[in-house]
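Chemist: The following comprises the amino acid sequence and a computationally predicted model.
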Amino acid sequence: MLIGYMRVSKADGSQVTDLQRDGLVEAGVAADQLYEDRASGKRDDRPGLDACIRALREGDTLVVWKLDRLGRNLKHLVEVVQGLNARGVGLKVLTGQGASIDTTTANGRLMFAFFAALAEFERELIVERTMAGLAAARARGRNGGRPFKMTAAKLRLAQAAMGKPETRIAELCAELGVTRQTLYRHVAPKGELRPDGDRLLARKGK
């Protein structure tokens, strides 16, 4: 089954999904299999995307108009698609720079592997710059550290998801962009807050 996802950046009505909708329907996506969000791509909370990913089953293909409609950034995009691949779900991009990506084909998987390699290269550069910056700061008598990956918004989503028996931890971690270790440090298997989770919400003022 083909399932489509659409997104526009503003929820005030100044942007519409008509072009994306028409393209997805023309590509074979049924009108009742379309999900959408009206929010910035940088936001963690995208209920339309969450519902879309939950609806996908093995053998399905997620269809998007452009790559930037799906991922917040390259790292997030790679994590989402790797999570889909692990579930036997394909991804097809209709237009834009990622139009050659169709992970149901050999050529499409090769193209996505290139994007994944770029994401890994980007991560290595960030780590290298961070380590150099920390070394320079220490040399000047300042200490620094890695910022928390878990946010208050992600924590609340994790709490809700962890209490549901159908939740798959690997998929949840991929959606939230955190490691399994980070997740369990903040939330117990049934959704109860752990000390790190309590401290995080306390810092955010709940």
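Modeler: It's in.

Chemist: C-alpha from now on. contacts and neighbour counts both.
Modeler: Fine.

Chemist: Which strands or helices does the strand ranked longest in the chain pack on?
Modeler: Longest among the strand segments of the chain by residue count, using DSSP state E, is strand 2-8. Where contact means 3 or more C-alpha pairs under 8 Å, 6 or more residues apart in numbering; DSSP states H and E, strand 2-8 is packed against helix 18-26, strand 34-38, helix 47-55, strand 61-64.

Chemist: next one: that strand to chain centre, how far?
Modeler: 14 Å (C-alpha atoms, centre = their mean, to the nearest Å).

Chemist: Might you calculate how far the helix or strand containing Ala136 sits from the centre of the chain?
Modeler: Per DSSP states H and E, Ala136 falls inside helix 106-139. The chain centroid and the centroid of helix 106-139 are separated by 17 Å under C-alpha atoms, centre = their mean.

Chemist: how about it: buried residues?
Modeler: Residues of helix 106-139 classed as buried: 108-109, 111-112, 115-116, 119, 134 (neighbour count, 16 or more other C-alpha atoms under 10 Å).

Chemist: Comparison target below:
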Amino acid sequence: MSTHQRVGYVRVSSTGQNSDRQLDGIKLDRLFEDKASGKNTDRPALQEAIRYVRDGDLLLVHSMDRMARNTEDLLRLVRELNAKRVTVEFVKERLTFNGDSADPIGNLMMTMLGGFAEFERALIRERQREGIEIAKQKGVYKGRKASLNAQQIEEIRRRVDAGGKKAAIARDFGISRETLYRYLRSTVA
């Protein structure tokens, strides 16, 4: 006799955020958690959850925007899970999608709500850009502060000139290789 599992998936946008309010008080057999931005396509816990769930299982997700980057991604993920005969429930929206039944109203609601969430994220990004532009015009916004000081940048330059591997140097300074390249480009006189 097979037992169906109640599997949860939660995502927070950064490592500093807490996922406790998502799926709080809901009994789960297994929980998968990602700490990644919604725009990030690299969501290893979600992929692991999709591989984990089986025919008859229920995947509970706090809300649609926690699962998908955009409407197209949302529809694809739900279709993929329903094809495995996994029921997907979005707790906040109170919507359930089951591969056994074609629910045109549910699919319409999912498409509309996913589209609204995508639109809202786009508006937030637009307002953020506008706010930064206004702050720049007022001379208030200076951009992100440099991760490294002048001495550290000079040390990077010396190590690169001496033939050091850029990936290892970036790791030693706790920066990405792209940041290292940006420092090298900016210090060229």
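Modeler: The structure has been received and is ready for your questions. Computed from a predicted structure; not experimentally measured.

Chemist: From the contact counts, what lies against the helix holding Ala136 of structure 1?
Modeler: Under the contact rule (3+ C-alpha pairs under 8 Å, 6+ apart), helix 106-139 of structure 1 is packed against helix 74-86.

Chemist: can you tell me what part of structure 2 the helix or strand just after the helix it packs on aligns to?
Modeler: Sequence-wise, the next helix or strand downstream of helix 74-86 of structure 1 (DSSP H and E) is strand 90-93. Mapping strand 90-93 of structure 1 onto structure 2 (TM-score structural alignment) gives residues 87-90.

Chemist: how big is the offset of the matching stretch relative to structure 1?
Modeler: After superposition onto structure 1, stretch 87-90 of structure 2 lies on average 0.7 Å away from the residues it aligns with, using mean C-alpha distance after the TM-score superposition for structure 1.

Chemist: Touching that stretch from outside, list them.
Modeler: Contact with stretch 87-90 of structure 2 is made by 56-64, 78, 81-82, 95-99, as judged by C-alpha atoms under 8 Å, 6 or more residues apart in numbering.

Chemist: Of the helices and strands packed on strand 2-8 of structure 1, which stretch is the most buried?
Modeler: Of all the helices and strands packed on strand 2-8 of structure 1, strand 61-64 has the most neighbours on average by mean count of other C-alpha atoms under 10 Å, namely a mean of 24.

Chemist: Give the aligned range of stretch 135-147 of structure 2 in structure 1.
Modeler: Mapped onto structure 1 using TM-score structural alignment, stretch 135-147 of structure 2 covers no residues at all.

Chemist: do stretch 43-63 of structure 2 as well
Modeler: With TM-score structural alignment as the criterion, stretch 43-63 of structure 2 aligns to 46-66.

Chemist: End to end on that stretch, go ahead and measure it.
Modeler: Using C-alpha to C-alpha, to the nearest Å, one end of stretch 46-66 of structure 1 lies 17 Å from the other.

Chemist: How far off centre is that stretch?
Modeler: Centroid displacement of stretch 46-66 of structure 1 relative to its chain, using C-alpha atoms, centre = their mean, is 11 Å.

Chemist: Can you give me the separation between Ile169 of structure 1 and Leu201 of structure 1?
Modeler: Between Ile169 of structure 1 and Leu201 of structure 1 the computed distance is 22 Å (C-alpha to C-alpha).

Chemist: how about Asp29 of structure 2, what does it touch?
Modeler: So, once contact is read as C-alpha under 8 Å, 6+ apart, Asp29 of structure 2 ends up touching 5-7.

Chemist: want to throw the residues you listed into JSON lines with distance to Ala45 of structure 2 and neighbour count?
Modeler: Output for the contacts of Asp29 of structure 2, formatted as JSON lines (distance: C-alpha to C-alpha, whole Å; neighbours: other C-alpha atoms under 10 Å):
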{"residue": "Gln5", "distance to Ala45 of structure 2": "17", "neighbour count": "17"}
{"residue": "Arg6", "distance to Ala45 of structure 2": "16", "neighbour count": "18"}
{"residue": "Val7", "distance to Ala45 of structure 2": "12", "neighbour count": "21"}
